[in-house]
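K.L.:
would you be able to build a 3D model of this:
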Amino acid sequence: MATQASEPRTPLSRDRVLRAAVAIADADGLEAVTMRRIGDALGAEAMSLYYHVANKNALLDGIVDVLMDELNAVVDGDDTSGGWKAAMRRRILTARQLMLRHPWVPRLLESRTTMRPAVVLYHDGLVGLMRSGGFSYDLAHHALHALGSRALGFSQELFDPSAGAGAESERMLVDLADQLPNLVGMLSEIAHDDPDSTLGWCDDQAEFEFSLDLILDGLDRLR
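P.N.:
All right, here's what the predicted structure looks like:
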């Protein structure tokens, strides 16, 4: 009796390992990314993955590489006919779309002790856009500092006030109304539990673009 030949297994590769890790992080968060989970997803022994990524740190670096390579491929050759500012804004908002698709990436980037080559290449492109608009290297350097994490499409928050949100925090605001009239007045008027929030407390798209445009407009005046 003839037996049906089994389909050949797709061989492991660094790219398959990294993309499986990205899929796991998207589904269950970055903490869920382990060699065992990746091996299960690929139908391979966890130990066999170490041929492609030496350790967990190399795995995390590789995830940054694969995502930033995708971003660089998208923004490469941006149209600058509309001026440096429009091109810069478009590039940064493209990066933000990556962060929205993978909301765990900002924390991953912040955890890296050295800047990955693909991240450096992305920033080189930003400097190139500014140079095309007449920026000196000195002003471009200041601009990168002013943009900070926004250059990559996200904003770093010093703290997360929403962590203490609830009835208790609301009572505290009432109790402190006399001592902190300005903050209480602002927080009473502005709701921070926006269902359309994207990458953290008060970091919806409108807030991000407001800050980005403020910086770009200021840089354009300096230019």
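
K.L.:
going by C-alpha atoms from here, please, whenever you check contacts or count neighbours.
P.N.:
Fine.

K.L.:
residue 116 versus residue 58, what's the distance?
P.N.:
11 Å (C-alpha to C-alpha, to the nearest Å).

K.L.:
please disregard the earlier target; I meant residue 93.
P.N.:
Distance of residue 93 to residue 116, given as C-alpha to C-alpha: 20 Å.

K.L.:
neighbour-wise, which of these two wins?
P.N.:
It is residue 93, of residue 93 and residue 116, that has more neighbours when counted by other C-alpha atoms under 10 Å, with 21 against 15.

K.L.:
to compare with the earlier structure, here is another sequence to fold:
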Amino acid sequence: APTPARRASDRGRYGRLSRERVLASALELVDRDGLSALSMRRLGAELGVEAMALYRYAAGKDALLDGLVEALHLELEERLAADSAAADWRAELGRIARATYDVCLAHPQVVPLLSTRMLAVPLARRPLATLRHHERVVALLEEAGLGTDRSAVVFRAFTAWVLGYVSVELQAMVDNPEEPDPAFRLGLHHMPPQELPRLRATAPALAEPGGPEGLVAGLDALLDRFTGGA
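P.N.:
Got it, this is the predicted structure:
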């Protein structure tokens, strides 16, 4: 009689797999080697299992990408749970924004997925941890007295500001890290001075991180615009 096909084992190098272990390993891989390095085969090698064993926990590459977004939001939940909630809705939105900033800077390679997977995955099919984050923000806006329609407008603005700020914060600026001269370090000699005089002058300031203070200052201005300073 023919020998039955061997089922891919999910007992990895460090014991039996779980969804949490698979996602944690995927996050470590991407943090270290970038998104382009992530594949089922490469992740299986990291965990000491065949790639087929991973399909029990992620249906494919897209599911892994969504899992990375889920992992970031789970880490965000943990950070927020570690401290007491702020006294009012505005301060709590600021606390959420700061925690998001910290998580994103800890995992810069994953940050693009927070936008690109939002484009690819309908709201109702996003990871539950992501939806809980959305729910938390919308609930705070309704606590502020905004109606459903107004809450949706401010939710979009809040999300766009936080993700946009973090993306700009992580933008590549240094052209030659070995160059001690600041102008050459930024590669300003590649930028035509007659066409780009203001950008050349501003580039050193743009290269400095704005930090969480800049994030919250911009958020306060945005909320003032939408709520009249309430």
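
K.L.:
what's the TM-score here?
P.N.:
Scored by TM-score structural alignment, normalised by the length of structure 1, the superposition of the two chains gives a TM-score of 0.74; 199 aligned residues with a C-alpha RMSD of 3.0 Å.

K.L.:
and the closest residue to residue 154 of structure 1 other than its chain neighbours, what helix or strand is that in?
P.N.:
Distances taken as C-alpha to C-alpha, 6 or more residues apart in numbering place residue 96 nearest to residue 154 of structure 1, at 6.3 Å, with adjacent residues excluded. Following DSSP states H and E, one finds residue 96 of structure 1 within helix 84-101.

K.L.:
quick one: buried residues of the helix or strand following that helix?
P.N.:
Next in sequence after helix 84-101 of structure 1, counting helices and strands by DSSP H and E, comes helix 105-111. Judged by neighbour count using 16 or more other C-alpha atoms under 10 Å, the buried positions of helix 105-111 of structure 1 are 105, 106, 109.

K.L.:
matching residues in structure 2 for helix 105-111 of structure 1?
P.N.:
Under TM-score structural alignment, helix 105-111 of structure 1 corresponds to residues 110-116 of structure 2.

K.L.:
run the chain-centre distance for that stretch.
P.N.:
5 Å (C-alpha atoms, centre = their mean, to the nearest Å).

K.L.:
got it, and stretch 194-213 of structure 2?
P.N.:
24 Å.

K.L.:
ditto for stretch 17-34 of structure 2
P.N.:
15 Å.

K.L.:
and if you look at stretch 155-165 of structure 2?
P.N.:
12 Å.

K.L.:
ok, the residue most central in space within structure 2 - contacts?
P.N.:
The centre of structure 2 sits closest to residue 111, judged by C-alpha atoms, centre = their mean, with a distance of 3.4 Å. Applying C-alpha atoms under 8 Å, 6 or more residues apart in numbering, we find residue 111 of structure 2 in contact with 104, 167.

K.L.:
how about 6 Å then?
P.N.:
Residue 111 of structure 2 is in contact with residue 104, counting by C-alpha atoms under 6 Å, 6 or more residues apart in numbering.

K.L.:
same deal with residue 80 of structure 2?
P.N.:
Applying C-alpha under 6 Å, 6+ apart, no residues contact residue 80 of structure 2.

K.L.:
residue in structure 1 matching it?
P.N.:
Aligned partner of residue 80 of structure 2 by TM-score structural alignment: residue 75.

K.L.:
ok, residue 39 of structure 2 next?
P.N.:
Using TM-score structural alignment, residue 39 of structure 2 lines up with residue 34 in structure 1.

K.L.:
and for the residue nearest to residue 35 of structure 2 when sequence neighbours are not counted, the neighbour number?
P.N.:
Nearest residue to residue 35 of structure 2, sequence neighbours excluded (C-alpha to C-alpha, 6+ apart): residue 109, at 6.5 Å. Close neighbours of residue 109 of structure 2, defined as other C-alpha under 10 Å, add up to 18.
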